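Visitor: Below is the sequence, then the predicted model.
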Amino acid sequence: MAKSIRREAPPATRPPEAGPAPPPAPQSLPDPDRPRSLIDIFRMGEKAPAQRPRHDLAPGPVERLAAQGVRMDAGQHRKMVRGRLAPEARIDLHGMTLAEAHPELIRFVLNAHSAGLRLVLVITGKGKVRDEGGPIPTRTGVLRHQVPRWLQAPPLGPVVLQVSGAHLKHGGEGAYYVYLRRTR
């Protein structure tokens, strides 16, 4: 970056004349009364500020589940989310409506629990993109958002110990691991 160079005047042989004072040097601080523009904020060599997301949506179901914490053995949970534990049973809810999927999920999870299974896979699919571009954003995947709520509510809540997003090899964002409590 080149800086401007001022020539120094040779030493004066006569005394300086009293005259008007030179104008003050421009200050590097911005004037608080002047409105700031984007050009004032940006300096050479800086990166441009990151763009804000268009919509401020609530976190997705996988982020919500991850924020709840681990209620099962930490080692088993680590193996589960890395895809190293094989699910003992699975149900695929693709193409079902909410009215069809809810009783199927209840039947499947309660039967798996009574059979003594510990880890089951619930496949919901990622959902269809239906954003019409309106002012209110629409979420994709009705089942993907509703299944974790069903798994935490009665009658499934007492038998479910942990719900986590599935590893990519078991369905990724379109599936959930459901770790069941032991039968007594």
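Guide: Thanks, I have it.
Visitor: contacts, neighbours, all on C-alpha from now
Guide: Fine.
Visitor: So for stretch 166-184, what gets flagged as buried?
Guide: Neighbour counts over stretch 166-184 (16 or more other C-alpha atoms under 10 Å) mark 166-167, 170-181 as buried.
Visitor: Ignore what I typed, I meant stretch 79-98.
Guide: Across stretch 79-98, burial judged by 16+ other C-alpha under 10 Å covers 80-81, 83, 87, 90, 93.
Visitor: next, the one to line up against it:
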Amino acid sequence: MTKTVVRSLADLKPLARELAAARLAAEMERERLAAALRLAEQERRVFELSIGPVTPLRHVERVLHDLEPPAPEPRQREADERAVLLQALSDDIDVDTLLDTDESLSFRREGISVEVVRKLRRGHWALQGQLDLHGLRRDAARESLSHFVHDSNRRGLRCVRVVHGKGHGSPGREPVLKGRVRRWLVQKSEVLAFVQARGSDGGAGALIVLLSGST
């Protein structure tokens, strides 16, 4: 009986060694996995570990909308309109036959009464815009005036002032733009009437212009 027990204990030694080896292998595997996890965490947090603690942004539910492409710019049409505006203003028109020879030479389109001109001269309409042509050459002044009148009328403005100067700085002290501005204005369909400005509004160096106020 005693020999049998001893023999059984002796048989258990290899099994014990196998179990010990298995536990060691398992422990080593756990250590390997733990090291791999630590390395992965360090790599994941490499940015945070480099600059310090990071506060995650608060998550906000957002709806992404499809962005519509911007509308094409009608550059060719604008260029064509600009050319038409410039070509329409001639320097050769005889403006004197279209002016009323009143106290300061005024203009009123057909169908506009003399009373409208009187109101315009008295300042019945408040000034809503101004264009100063001082220092501009003829072509630049013509283009500026054309765009100013067109844009002011498109915006619904009724009464504006155009400053052309008294010619004190021109050769011969003659107002170079004064006559041209009158010629150009009578050719603009948006212009209903104009008068020389009162002294407080520029006098002989400016015109007060009444627009139709619509395109």
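Guide: Ah, there it is. Keep in mind that what you see is a predicted model, and the values were worked out from it rather than measured.
Visitor: circling back: identify those among the buried residues of stretch 166-184 of structure 1 that sit within helices.
Guide: Among the buried residues of stretch 166-184 of structure 1, no member falls in helices (criterion: DSSP state H).
Visitor: Please name the residues that touch residue 81 of structure 1.
Guide: By C-alpha atoms under 8 Å, 6 or more residues apart in numbering, the contact list for residue 81 of structure 1 reads 164-167.
Visitor: can you map out the helices along structure 1?
Guide: Going by DSSP H, structure 1 shows helices at 38-41, 61-67, 74-81, 98-114, 142-152.
Visitor: Out of those, indicate the one that is most buried.
Guide: Mean neighbour count (mean count of other C-alpha atoms under 10 Å) peaks for helix 142-152 among those, with a mean of 19.
Visitor: That one vs structure 2, average distance?
Guide: Helix 142-152 of structure 1 differs from its equivalent in structure 2 by a mean of 0.7 Å after superposition (mean C-alpha distance after the TM-score superposition for structure 1).
Visitor: Next secondary structure element downstream of the lengthiest helix in structure 2?
Guide: Secondary structure assigned by DSSP H gives helix 2-44 as the longest helix of structure 2. Where DSSP states H and E defines the elements, the next helix or strand beyond helix 2-44 of structure 2 is helix 46-51.
Visitor: elements contacting that following helix?
Guide: On a contact count with 3 or more C-alpha pairs under 8 Å, 6 or more residues apart in numbering; DSSP states H and E, helix 46-51 of structure 2 meets no helix or strand.
Visitor: Could you tell me where that helix falls in structure 1?
Guide: No residues of structure 1 are matched to helix 46-51 of structure 2 when aligned by TM-score structural alignment.
Visitor: Over to stretch 157-164 of structure 2?
Guide: By TM-score structural alignment, stretch 157-164 of structure 2 lines up with residues 117-124 in structure 1.
Visitor: Kindly report the same for stretch 192-210 of structure 2.
Guide: Residues 161-179 of structure 1 are matched to stretch 192-210 of structure 2 when aligned by TM-score structural alignment.
Visitor: Run through who's touching the matching stretch.
Guide: Stretch 161-179 of structure 1 is contacted from outside by 62, 65-66, 70-72, 80-83, 87, 118-127, 144, 148, 151, 160, 180-181, using C-alpha under 8 Å, 6+ apart.
Visitor: again, 6 Å this time
Guide: The contact list for stretch 161-179 of structure 1 (C-alpha atoms under 6 Å, 6 or more residues apart in numbering) reads 62, 81-83, 118-126, 180-181.
Visitor: Out of those residues, which is nearest to residue 104 of structure 1?
Guide: Taking C-alpha to C-alpha as the measure, residue 104 of structure 1 lies nearest residue 122 of the contacts of stretch 161-179 of structure 1, at 10.9 Å.
Visitor: So that closest one versus residue 130 of structure 1, what's the distance?
Guide: Here residue 122 of structure 1 is placed at a distance of 23 Å from residue 130 of structure 1 (C-alpha to C-alpha, to the nearest Å).
Visitor: who has more neighbours, the two?
Guide: residue 122 (27 against 11; other C-alpha atoms under 10 Å).
Visitor: those strands in structure 1, which residues are they?
Guide: Along structure 1, the stretches classed as strands by DSSP state E are 89-92, 119-123, 160-165, 175-180.
Visitor: so the first one matches what in structure 2?
Guide: On the basis of TM-score structural alignment, strand 89-92 of structure 1 is assigned to residues 129-132 in structure 2.
Visitor: Mean distance between that stretch and structure 1 after superposition?
Guide: Looks like 0.6 Å for stretch 129-132 of structure 2 (mean C-alpha distance after the TM-score superposition for structure 1).
Visitor: contact partners of that stretch?
Guide: By C-alpha under 6 Å, 6+ apart, the list of residues contacting stretch 129-132 of structure 2 from outside reads 160-163.
Visitor: distance of the nearest residue to residue 175 of structure 1 once chain neighbours are set aside from residue 40 of structure 1?
Guide: With C-alpha to C-alpha, 6 or more residues apart in numbering as the criterion, residue 175 of structure 1 has its nearest non-adjacent residue at 4.2 Å, and that residue is residue 123. The gap separating residue 123 of structure 1 from residue 40 of structure 1 is 52 Å, by C-alpha to C-alpha.
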